[in-house]
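Dropping the sequence and predicted coords here.
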Amino acid sequence: MDEFLATPHGLRNSGEAGASAPDSPGSSIAGSARDSCTPGTLSQISADLAAISASMMTRKDKGKMVTELSAIIREEIAAVRTDLTALEQRVDVLEVERLQTQQHRQASELATTRQGNILLDLRRQVEDLDNRGRRNNIRIRGLPESEDEVPQEILTGLFAQILGDAAPGDFGIERAHRALRAPRRDGLPRDMICALLSFPLKESIMRAARSQQHITYMEAQISLYQDLSTITLDARRALRPLTRALQERRIPYKWGFPFSLQARVGNVWHIIRWPNDVPRFLRSANLPTITVPNWILEQPPARATGPTEVAHNIHLEPGPPRHRGGPIGPEE
């Protein structure tokens, strides 16, 4: 292009064109282009074009770049596959460990359940043995308390009054003492507990006490109860709302040993031995929903200042509820 513009023929043609149309619009544009397109400017443009052409990638360069990118991608994919394989192995190990843990947990729950059942059976046996050891015991409530008292003499006079003409010459009191606790703050006397050598004599005294409406001795109202274990007393306290409902509906009930509550509805006896028997018992007796604490799992209620034990009462025939603190003990 430079050679063409530099030749006299090109200049001549340009001059001739300009001379042939001096007044045409194109002549001024051509003159301006001729003035701006100096040899230096054209050289710069050529150099720029050459640089752009040199910087452009060839097919060989593109193929090399694609090859390098492919190699990098293959390496990255191989690394990802390696990581996935390691993760898969770890997941397999975790799955095996989870299965083993689940099996151990199930075995532990089964063992815990078995041990709980064994402990409940042992508790029931201990409770029964404790109550059997108290079979000859009588708990007397209401006897005035003094420091110089002689329990055997007091109880001999009381039992003789209860039995009357059927009283033997010797009651065979093996031991007698006040309840093993500090004196009550309200000033009421502590219960007196005695153990008789003869079980039939003890039953005779209890039957005679039940047959009497009131027992007064030493100018005090006296009540006689069967001595019971603490476990049994806690269970009876827990079932007190239920026994009150039975009394209100005149449904006969009785206590059994080992511990149970038995109620007769129609000609069928329904029994409670464990806390989970309560819902079925309520449905069978047509009783409303009654909240009964779990006397095995829950903490037993705090005891009052004085004892609140109950007698081993047997209610076989319906009748009006007996007054609290009578000869056969407070109502449950």
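Looks like it arrived, so ask away.

Going by C-alpha atoms from here, please, whenever you check contacts or count neighbours.
Will do.

Could you measure from residue 35 over to residue 43?
To residue 43, residue 35 is 15 Å away according to C-alpha to C-alpha, to the nearest Å.

put this beside the first:
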Amino acid sequence: MRDLWDNIKWANLRIIGIPEGVEIDKGMENIFEEIITGSFPNLKDTEFKIQEAQRAPNKLNPKRPTPRHIIIKMAKVSDKERILKAAREKQNVTYKGTSIRLSADFSTETLQARREWQEIFKVLKGKNIQPRILCPARISFKIEGEIKIFSNKQKLKEYSNTKPRLKEILKGLL
């Protein structure tokens, strides 16, 4: 079910940090265009087709102090990938002086699965093993000259049992 939901959201782009109510005057498509032209000058000549733009979730949660995210459904996945690549390269994206984040839109289950890799990711990064979290929720890293990819912690644990150095690094995390 998670794979199906992520497949539906594959072309979606999530914008985090745009203040509430800004879209009433300008419209979300115009806000998106302002972000692209203001933050990514190398992409401003590109015409991006947007199928849909909306705030998510539909109702405002008073217990949540942050603004609701904006979901942009792109016509082409390649456009979303180019924007995300430009955002990673720039690192600090802003909209009218406010720092915002651009990310891929995943299902709640996938986001939770990605979060489960965070502690392991931090430890591996600290040991300079070059970890990466791949889509949708796999971890990869380089060890002994080869790149290893794991989709769950059990497989990583089985592999780490064959590598004493890795087992020592991940002690207590698996």
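Done, it's in. Nothing here was measured: the structure is a model prediction, and the numbers come from that model.

one step back: quick one: which of residue 35 and residue 43 of the first structure has more around it?
residue 43 (13 against 9; other C-alpha atoms under 10 Å).

and the equivalent of residue 148 of the second structure over in the first structure, helix, strand or coil?
Taking TM-score structural alignment, residue 148 of the second structure has residue 270 as its aligned residue in the first structure. Classification of residue 270 of the first structure using DSSP: H, G, I helix; E, B strand; the rest coil returns strand.

so what's residue 270 of the first structure up against?
262-264, 281, 284-285 (C-alpha atoms under 8 Å, 6 or more residues apart in numbering).

Same question for residue 130 of the first structure.
With contact taken as C-alpha under 8 Å, 6+ apart, residue 130 of the first structure is in contact with 228-229.

any idea how far it lies from residue 314 of the first structure?
Separation of residue 130 of the first structure from residue 314 of the first structure (C-alpha to C-alpha): 20 Å.

which non-adjacent residue is nearest the one in the second structure that sits across from residue 247 of the first structure in the alignment?
Under the alignment by TM-score structural alignment, residue 247 of the first structure pairs with residue 125 in the second structure. Excluding its sequence neighbours, the residue lying closest to residue 125 of the second structure (C-alpha to C-alpha, 6 or more residues apart in numbering) is residue 131, at 6.0 Å.

Please apply the same query to residue 60 of the second structure.
Nearest one to residue 60 of the second structure, counting by C-alpha to C-alpha, 6+ apart, is residue 68 at 7.1 Å.

which ones are touching the aligned residue in the first structure for that neighbour?
The equivalent of residue 68 of the second structure in the first structure is residue 190 (alignment by TM-score structural alignment). Going by C-alpha under 8 Å, 6+ apart, residue 190 of the first structure touches 141-143, 145, 178-179, 183-184, 306-307.

List buried members of the residues you listed by neighbour count.
Buried residues within those, defined by neighbour count using 16 or more other C-alpha atoms under 10 Å: 141-143, 145, 178-179, 306.

Among those residues, which are located in strands?
Members of these lying in strands (criterion: DSSP state E): 141, 178.

any idea which of the buried ones among the contacts of residue 190 of the first structure is the one closest to residue 123 of the first structure?
residue 179 (23.8 Å; C-alpha to C-alpha).

What is the aligned counterpart of that closest one in the second structure?
Mapped onto the second structure by TM-score structural alignment, residue 179 of the first structure lines up with residue 56.

counterpart of the longest helix seen in the second structure in the first structure, which residues?
The longest helix of the second structure (DSSP state H) is helix 77-90. The alignment of helix 77-90 of the second structure onto the first structure (TM-score structural alignment) spans residues 199-212.

So for the second structure, which residue is the most central one in space?
The centre of the second structure sits closest to residue 103, judged by C-alpha atoms, centre = their mean, with a distance of 3.9 Å.

residue in the first structure matching that one?
By TM-score structural alignment, residue 103 of the second structure lines up with residue 225.

I'd guessed its match sits against residue 142; true?
No: with contact defined as C-alpha atoms under 8 Å, residue 225 of the first structure does not count as touching residue 142 (11.4 Å).

rewinding a little: ok, the match of residue 68 of the second structure to residue 120 of the first structure distance?
Remark: distance between residue 190 of the first structure and residue 120 of the first structure (C-alpha to C-alpha) = 32 Å.
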